[in-house]
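Undergrad: kindly generate the corresponding structure for this input.
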Amino acid sequence: MRFMVIVKADKNSEAGVLPDQALLAAMGKYNEELVKAGVMLAGEGLQASSKGARVRFDDGGKRTVIDGPFAEAKELIAGFWLWQVRSKEEAIEWLKRAPFAGGAEVEIRQVFEAEDFGAEFTPELREQEERLREEIASRH
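TA: So this is what the prediction gives:
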């Protein structure tokens, strides 16, 4: 099972305050444990929303671009991991070991797998998906 682990933004991350050396070192050690255990597939921190944008898709094909920053910091994402684990419980146990403090909030969401879509995900669509994943992997 794959899980997206979503680190919520706070006033510091939205203000562009970078972590100190102690937190960077602790996070590096934690990420190293995740990689050695075969759990971590990807992970990155994100710049503040002031450097981002949103695109709203309305009925009728209209697209509206909204430049950041965005008002509600607690609804924003400051970073993420993509983990491969056996269960949600295992993901939670790994997350409990993360070096966060100060009221940090992190969300865990299971990633859809091909089999979750049933018959609607036809053999042709599965083949296309596999081909695209192979193409992405070959570029890295």
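Undergrad: drop to CA atoms for contacts and neighbour counts, all remaining ones
TA: OK.
Undergrad: and the nearest residue in space to residue 7 that is not next to it in sequence, what does it touch?
TA: What sits nearest to residue 7 in space, not counting adjacent residues and going by C-alpha to C-alpha, 6 or more residues apart in numbering, is residue 106, at 4.5 Å. By C-alpha atoms under 8 Å, 6 or more residues apart in numbering, the contact list for residue 106 reads 5, 6, 7, 8.
Undergrad: pick out the residue nearest the middle of this protein.
TA: With distances taken as C-alpha atoms, centre = their mean, residue 80 lies nearest the centre of the chain, 3.3 Å away.
Undergrad: surely that one touches residue 9?
TA: No. Using C-alpha atoms under 8 Å, residue 80 is not in contact with residue 9; the gap is 10.7 Å.
Undergrad: from residue 77, how far off is residue 52?
TA: To residue 77, residue 52 is 11 Å away according to C-alpha to C-alpha, to the nearest Å.
Undergrad: more neighbours: those two, which one.
TA: More neighbours surround residue 77 than the other of residue 52 and residue 77, with 21 against 13 (other C-alpha atoms under 10 Å).
Undergrad: ranges for the helices of this protein?
TA: Along the chain, the segments classed as helices by DSSP state H run 11-14, 21-36, 88-96, 123-138.
Undergrad: would TSV of those with distance to residue 113 be doable?
TA: What follows is these, written out as TSV (distance: least, C-alpha to C-alpha, whole Å):
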stretch	distance to residue 113
helix 11-14	31
helix 21-36	21
helix 88-96	14
helix 123-138	11
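Undergrad: one more, for comparison:
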Amino acid sequence: MIIIKATKLSESGAMPSEEMFAAMGKFNEALIAAGVMQAGDGLKPSKHGKRVLFVGDKQEVVDGPFPVAEKLVAGFWIWKVGSMDEALEWMKRCPHPMPGEDAEVELRPFYEMEDFGEELTPELREQEIRLQSELARQQAV
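TA: As a prediction, this is how the structure comes out:
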């Protein structure tokens, strides 16, 4: 997963320029043509969001905006690559995601079922496979 960190400008709700849309569109086309991009999107500023805090056995809802823009997420991609090195090579081709500001992008791998060891019992593994299949079926519709 590629996580694009928010900035003060993205949190302000400023829209990308036509040039930025074109550059990212070209990059996304290359990702899709290579079979790398599985999903991706930008997120509205945190003023449109909510957080749910789990405190003990209670839940507390907090309305946005949230402080410290640099700790927020402005957008994401989900890529299917063979290694972190391959993801980094793709990232080096990415247009600057926040022109006019310093930006941070974080690359994080998803867990695979084999990462969970014995805690993922055969029954739980079967359930996970069934759920993934159902998600794929729903997305195909």
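Undergrad: post the TM-score for the overlay when you can.
TA: TM-score for the superposed chains, counting by TM-score structural alignment, normalised by the length of the first structure: 0.94, backed by 136 aligned residues with a C-alpha RMSD of 0.8 Å.
Undergrad: just the helices of the first structure: most buried one?
TA: helix 11-14 (a mean of 17; mean count of other C-alpha atoms under 10 Å).
Undergrad: that helix vs the second structure, average distance?
TA: Its matched residues in the second structure lie on average 0.8 Å from helix 11-14 of the first structure after superposition (mean C-alpha distance after the TM-score superposition for the first structure).
Undergrad: can you check which part of the second structure that helix sits on?
TA: Aligned using TM-score structural alignment, helix 11-14 of the first structure spans residues 8-11 in the second structure.
Undergrad: now the matching stretch, how far from the centre of its chain.
TA: When C-alpha coordinates are averaged (C-alpha atoms, centre = their mean, to the nearest Å), stretch 8-11 of the second structure and its chain have centres 17 Å apart.
Undergrad: residue 57 of the first structure matches what in the second structure?
TA: In the second structure, residue 57 of the first structure lands on residue 54 (TM-score structural alignment).
Undergrad: count the neighbours of the nearest residue to its match once chain neighbours are set aside for me.
TA: If you skip the residues right next to it in sequence, residue 54 of the second structure has residue 60 as its closest partner in space, 6.5 Å away by C-alpha to C-alpha, 6+ apart. Neighbour count of residue 60 of the second structure, defined by other C-alpha under 10 Å: 9.
Undergrad: which residues touch residue 60 of the second structure?
TA: Residues near residue 60 of the second structure by C-alpha under 8 Å, 6+ apart: 52, 53, 54.
Undergrad: of these, closest to residue 42 of the second structure?
TA: Comparing these against residue 42 of the second structure with C-alpha to C-alpha places residue 52 closest, at 20.8 Å.
Undergrad: my guess is that closest one contacts residue 64. True?
TA: No. Residue 52 of the second structure is beyond contact range of residue 64, at 10.9 Å (criterion: C-alpha under 8 Å).
Undergrad: hang on, the earlier thing: which one in the second structure is aligned with the residue nearest to the centre of the first structure?
TA: For residue 80 of the first structure, the residue aligned by TM-score structural alignment is residue 76.
Undergrad: the spatially closest residue to its match that is not a sequence neighbour: neighbour count?
TA: Spatial nearest neighbour of residue 76 of the second structure, excluding adjacent residues (C-alpha to C-alpha, 6+ apart): residue 3 at 4.7 Å. Neighbour count of residue 3 of the second structure, defined by other C-alpha under 10 Å: 18.
Undergrad: my read: residue 3 of the second structure touches residue 73, true?
TA: Yes. If you go by C-alpha under 8 Å, residue 3 of the second structure and residue 73 touch, sitting 6.6 Å apart.
Undergrad: what distance do you get for residue 27 of the second structure to residue 106 of the second structure?
TA: Counting by C-alpha to C-alpha, the gap from residue 27 of the second structure to residue 106 of the second structure is 17 Å.
Undergrad: sorry, slip of the keys, the one I care about is residue 40 of the second structure.
TA: 14 Å.
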